[in-house]
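Visitor: sequence unknown, structure follows:
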C-alpha cells in the first residue's frame, strides 16, 4: 500500500487548479451521463429538422394611392383611417364563405380533411394568411404635422404546394382589390341614397310648414305681426274720426238747441192782414179772445144779458172749437192768478165788497170751466195743427234735418267705435299670434336651412360617387404580384440543428449534474476524513487488469461509432 499524506496548500492559484481538476474528474466520471442524453437530444433535433415538411410562401405588395383630384375640389365621402379600412377588408376577405370557397376551389388541406372540422380548417387557413402594413413618415394634409401613415401592405399565404400557394396568394390580392373598390362604391352610394332620402323628407317638411303658415295666416289674417303698424295707424285714424264725429254731434246739438229756441219765438200759423195793414187775429186767437171776454162778462152779468148772449152767438158762429191742452193750461193759469187776486182783495176789503164778490164769481166760473175741460178727451190728446208759417216750417225742417244728421253721426260713431274695438282686439292679440307665427316661421327657416345644407351635401355626394365610380379616389394598386416561390420559406433546418445542439449540450450537462448530485459515493480522501472525523492514513489506487483495459477500449470504440453514426445522420439531414 502506498501511504498518503494530506498537504495543506495556500494561495489562490493552487485553489483554482484544484477546483478545475475536480470538475474534470466529474466530467470524466460522468461522461456517459453527459454524452448519451446529449446525443439523443441532438439526434432528435436533427430528425425533427429532417422530417418537417417544407412550407412555401408567396407574397404580394399592394400600394395605397391617394386621391388624384385635390380634396379642395372634390371631397370623398369614404371616411376613416386606412388602417381601419384595411381591417374591415381583411375581415370581409377572411370570412368563412370566401375562405371555404377558396379551399374547395384549390382543394386545400386534404391531409386535414376528416381529422379536423371545417371551422378548424378555416381557422388554420386564417393563420396561414398574413397581412402586414408598410408605414412611412408623412406630413398630414390637414394638420400639417409629421406622422406615421400606412402607404402599402403585403399580403402573403404559405402552404406545402408552391403552385397552389401562388394561386391562392393571387386570389387573395384580387379579393383585397375588389373588396376595396366595392366597399368604397357602396359607401359612396349609401351616402348618396341617404342624403336623397333626407332631402325628400326635408322637402315634405317644408311643404307641411308652408301649409301650416298659410292656414295660420288665413285664420289670423288681420292679427299678423306684419299688420301691427297698419292696425295701429288705423286705430289712430279711427280715433280721430270718432273725435271729429263727436265734435260734429256736439255742434249739431248746439245748432238744434238754437233752432228750437228760434222756433219757440215764431207762431206756426200765418196771420191775416187787413186792407189798412193791420194784422188780423186767426180763428184760434179770436176764439181764445172771445172765451176770455165771455168769462169776464159771465162773472158780472147774467146769462140773459144781451152782451153775454152776443158773445155766445159769436162763439157759435165761429164754430165750436175743441179744447186743447193749451186751453186747459191757460185756464189753470188764470185760476191761479184769480186765487191770488181774491186773496189780496179779501185782505183789503170785506167779503161784501163788490170787487170781492166779482172776484169770487169769476173764480167759481174758472173752476167750473177747468173741471169741464179736464173731463174732455180732446184736452188729453194734442191737436194736430198744420203750421202755415213759412219761417216756422223752415225752422222745423232744419231741426228735423239736424236730428237726422245727429242720428246719422251717432250711428257712424257707433260703427267707428265697434271698428276701433275690433282693431284694438287685433292689436291686443297680436303678441300671442306673433309668438305662434314666429315659431312657425322659425321651423320653416330651419327646414329651409337644412334643405339647402342637405342639397349641398347631396351635390358633394354625387361628385364623390362619380369619383369612386371612375376610380380616381383613393385606391389599391398591385405593385408586386405574388410569384411562385423557388425555395421553402420554412423550416430553417440549420437553425433547428443548431438549437438542437445547444439543447443537447444543456441536456447532457443537466443529466450529468443530476447523476453527480444523487451519487453518495466517497471518492476523495478529504471527503472520507470529513465524514468519519478521523484522519486518513493511506489510500489504495484502482488496479486495472489487461482484461479491464481491453473491455474499456471496446466500450470506447462502440460509443465513438454510435456518435459518428448519429453525427453522420444529422449532417445528411441538413
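Guide: Everything's here; your move. For clarity, every value in this text was computed on a predicted model and none was experimentally measured.

Visitor: could you use CA atoms for every contact and neighbour count after this?
Guide: Fine.

Visitor: residue 391: what secondary structure?
Guide: Classification of residue 391 using DSSP: H, G, I helix; E, B strand; the rest coil returns helix.

Visitor: cool, and residue 69?
Guide: Secondary structure of residue 69, reduced to three states by three-state DSSP: coil.

Visitor: make sure it is actually in contact with residue 471.
Guide: No - with contact defined as C-alpha atoms under 8 Å, residue 69 does not count as touching residue 471 (10.8 Å).

Visitor: and the residue nearest the centre of the chain, how far from residue 453?
Guide: The C-alpha lying nearest the average C-alpha coordinate of the chain belongs to residue 446 (C-alpha atoms, centre = their mean; 10.2 Å). Distance, residue 446 to residue 453, by C-alpha to C-alpha, to the nearest Å: 10 Å.

Visitor: how about residue 526?
Guide: The value you get for residue 526 to residue 453, if C-alpha to C-alpha is used, is 101 Å.

Visitor: before we move on, back to that, any idea how far the residue nearest to the centre of the chain is from residue 206?
Guide: Taking C-alpha to C-alpha as the measure, residue 446 and residue 206 are separated by 9 Å.

Visitor: same thing with residue 59?
Guide: 57 Å.

Visitor: contacts for the helix or strand harbouring residue 344 next, please.
Guide: For residue 344, the host element (DSSP states H and E) is helix 325-348. With contact meaning C-alpha atoms under 8 Å, 6 or more residues apart in numbering, helix 325-348 is reached by 355-356, 359-360, 362-363, 366-367, 369-370, 373-374, 378-382.

Visitor: who touches the helix or strand following it?
Guide: Downstream of helix 325-348, the first helix or strand assigned by DSSP H and E is helix 354-375. For helix 354-375, the surrounding residues in contact (C-alpha under 8 Å, 6+ apart) are 295-296, 298-300, 323, 328, 331-332, 334-335, 338-339, 341-342, 345-346, 349-351, 379.

Visitor: comparison target below:
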C-alpha cells in the first residue's frame, strides 16, 4: 500500500511526523527568540520629531520706490544661513545650553556629537512658481519636550540671523559707497581747484574770451589808426609852421640846412604814416613793420642831428619867442604824447594778439581738464545716487520691511513618537522566531541518523521486507510493567 502512495503525500506525511516529534523543541526555540526580541523592542528608546514651518516674505515695499542692496536670493540665503546655523560653534552652543546628548558627549568626541546632531536636523525648502515660498525645519530626538525646544531654537536662529545678515549686508554696502563717495568728492574738489587755478593763470586767454579779445583787438587797431592819423596831422602842421617861418624871415637862402631839415621832416611824416598803416594790418613782428620802424628811427635820429636855423626874429627881438616857435613847441609836445600813446596801444595790441594766438593751446588744455572734471562729476553723481539708495535700503532692513522670514507654525511637543514602529518589529520577529524553530528542526533531523519509521527503513533497505513494528514505549510504561527485566533482555 505504501508503494502505491504518491511521493508528494509521503513527503508531506513524513514532514508532519517530523514536526509532531519536534514540536516541543521548535516551540521552545520560537518562544525564546520572540521573547528576547520582544524585550529588546520594548526597551528601545522612543524617537520623537518636532517640525516648524517658516514663510519666506518678499520685500514689502515695491522695488520701484526702494531697491534692496541685498542681492542674494532666498534659496542662496537659506543655504548660507544653513551653513552658519549648522556650524560647529553654533550647534555646540545649543548642545551645551540645552544639555543635549549628555551620554554621547562623554563617550564620543565633540565632532562626533555635532555630526550626530546635524544628522537629526532636516531642512526642507518648498518651491513655488515665484521661487521659494516656505521651508520646514525638523529635529528628531529621544525627548518630546527636547525636540520641540531645539526646533523652535533653530527656527528663531534662522529668523534672527536672516535679519542680521541682511542688515549687515546693507550696512556694508552703504559704508563702502560712502567711502567711495568721499574719495570721489576729494578727486572732484581737486579737479575743481586745478580748473580754477588754470583759469586764473590764463585769464584772458580762455576760449570763452576769444570774442571779447577780438573785439578789443579791433578797437585797439582803430585807436592806433586814429593815433597815427593824429600824428600825421601834427607833422603836417609842424612842417607848415616851419615852412611859413622860414619864408617870413627870409632865412632860407641864408641857411641852406633849413631846406634839408624840411625834407627830413616831410620824409619822417610820411614814414610815420606808413608805419601806422602797417600796424593796422600786421603785428609788430612782421618784417615790413620792423623795416619801417627802423626807417622811422633813422629819420628821427637825422632830425635830431640836423640843427634848426636861428630865426631872424630871435636875432631881432633877442629873448622874446615868436608865435611860430610856440606853436612848434606845442605841436612837438602833442606829438610826443601821441607817440607815447601809440606805444601803449601797440603794446596792448601785441598783448591781445598773443592772447588770441594762444587760444587753441588753451582750448586743448582746458578741454582735457573739463573732460576729467565732467567724468569725475558724473562718477560722483552716480555714487551719490547709489549711496542714497543704499541708505534707504539699510533703513528698510532695519525696519524689517525687506525680505524676511515669518514663523508660521511653531514646533509643538509631539503627542506620540515616530519610532520605533513596534507592531512591525513584533511581526517581523514573530516570523523570525518561527523560522528559527523550523531551522532548528531541520538541523536536528539533519544530524539525527536513527530510523524512526518503516518508510525510512524501506528507503535505507529497499529489498528487505519489514516483518513487524514495535510501538514507542515511554519510560512511564516501562517503570510500571513487572516484566521490565525480561523486556530488556529480549531487546
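Guide: Done, it's in. Predicted, not measured: the structure shown is a model, and the values here were computed from it.

Visitor: so what number do they get for TM-score?
Guide: Between these two chains, after superposing, the TM-score reads 0.63 (TM-score structural alignment, normalised by the length of structure 2); 366 aligned residues with a C-alpha RMSD of 4.4 Å.

Visitor: hmm, back to that, buried ones from the contacts of helix 354-375 of structure 1, can you make that a PyMOL selection?
Guide: Buried residues within those, by 16 or more other C-alpha atoms under 10 Å, are selected in PyMOL with:
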select buried, resi 295+296+298+299+323+328+331+332+334+335+338+339+342+345+346+379
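
Visitor: so which residues of the stretch 151-300 of structure 1 form strands?
Guide: For the stretch 151-300 of structure 1, applying DSSP state E, counting those that start in this stretch gives strands covering 272-273, 279-280.

Visitor: now mean neighbour count and distance to residue 306 of structure 1 too, for the ones you listed, in CSV please.
Guide: Below are these laid out as CSV (neighbours: other C-alpha atoms under 10 Å; distance: least, C-alpha to C-alpha, whole Å):
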stretch, mean neighbour count, distance to residue 306 of structure 1
strand 272-273, 12, 30
strand 279-280, 12, 26
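
Visitor: nearest to residue 388 of structure 1, out of these?
Guide: Closest approach to residue 388 of structure 1 among those (C-alpha to C-alpha): strand 272-273, 11.5 Å.

Visitor: the closest one maps to which residues in structure 2?
Guide: With TM-score structural alignment applied, strand 272-273 of structure 1 matches no range in structure 2.

Visitor: what of stretch 188-201 of structure 1?
Guide: Counting by TM-score structural alignment, stretch 188-201 of structure 1 corresponds to 170-183 in structure 2.

Visitor: roughly how far out does the matching stretch sit from the chain middle?
Guide: Distance, stretch centre to chain centre, for stretch 170-183 of structure 2: 11 Å (C-alpha atoms, centre = their mean, to the nearest Å).

Visitor: give me the buried positions along it.
Guide: Buried residues in stretch 170-183 of structure 2, counted by 16+ other C-alpha under 10 Å: 170-171, 173-174, 177-178, 180-181.

Visitor: give the helix, strand or coil label for residue 477 of structure 1.
Guide: Classification of residue 477 of structure 1 using three-state DSSP returns strand.

Visitor: aligned to it, what sits in structure 2?
Guide: Under the alignment by TM-score structural alignment, residue 477 of structure 1 pairs with residue 406 in structure 2.

Visitor: distance of its match from residue 49 of structure 2?
Guide: 21 Å.

Visitor: so what corresponds to residue 232 of structure 1 in structure 2?
Guide: Aligning on TM-score structural alignment places residue 232 of structure 1 opposite residue 214 in structure 2.

Visitor: pretty sure its match is touching residue 356, no?
Guide: Yes - counting by C-alpha under 8 Å, residue 356 is a contact partner of residue 214 of structure 2 at 7.3 Å.

Visitor: between these two, who's got more neighbours?
Guide: Comparing residue 214 of structure 2 with residue 356 by other C-alpha atoms under 10 Å, the one with more neighbours is residue 356, at 21 against 15.

Visitor: let's verify residue 127 of structure 2: helix, strand, or coil?
Guide: For residue 127 of structure 2, the assignment made with three-state DSSP gives strand.

Visitor: any idea which element residue 411 of structure 2 lies in?
Guide: Using DSSP H and E, residue 411 of structure 2 sits within no helix or strand.

Visitor: quick one: contacts for the nearest residue to it once chain neighbours are set aside?
Guide: Leaving aside its sequence neighbours, residue 411 of structure 2 sits nearest to residue 52 (C-alpha to C-alpha, 6 or more residues apart in numbering; 4.8 Å). When contacts are counted by C-alpha under 8 Å, 6+ apart, residue 52 of structure 2 touches 136-138, 151-152, 155, 407-411.

Visitor: output the residues you listed as a markdown table; include the columns distance to residue 123 of structure 2 and neighbour count.
Guide: Converted to a markdown table, the contacts of residue 52 of structure 2 look like this (distance: C-alpha to C-alpha, whole Å; neighbours: other C-alpha atoms under 10 Å):
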| residue | distance to residue 123 of structure 2 | neighbour count |
| --- | --- | --- |
| 136 | 6 | 19 |
| 137 | 5 | 20 |
| 138 | 7 | 22 |
| 151 | 11 | 24 |
| 152 | 13 | 23 |
| 155 | 10 | 25 |
| 407 | 14 | 18 |
| 408 | 15 | 13 |
| 409 | 15 | 13 |
| 410 | 15 | 17 |
| 411 | 14 | 23 |
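
Visitor: distance to residue 88 of structure 2 added to those, as TSV?
Guide: Below are these laid out as TSV (distance: C-alpha to C-alpha, whole Å):
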residue	distance to residue 88 of structure 2
136	21
137	18
138	18
151	17
152	19
155	17
407	24
408	27
409	27
410	25
411	23
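
Visitor: pick the one among the residues you listed closest to residue 317 of structure 2.
Guide: The closest of the contacts of residue 52 of structure 2 to residue 317 of structure 2 turns out to be residue 407 (C-alpha to C-alpha; 129.7 Å).

Visitor: pretty sure the closest one is in contact with residue 56, am I right?
Guide: No - under the criterion of C-alpha under 8 Å, residue 407 of structure 2 makes no contact with residue 56, lying 9.1 Å away.

Visitor: ok, the counterpart of residue 438 of structure 1 in structure 2 to residue 359 of structure 2 distance?
Guide: When structure 2 is aligned by TM-score structural alignment, the residue opposite residue 438 of structure 1 is residue 367. Between residue 367 of structure 2 and residue 359 of structure 2 the distance is 12 Å, computed by C-alpha to C-alpha.
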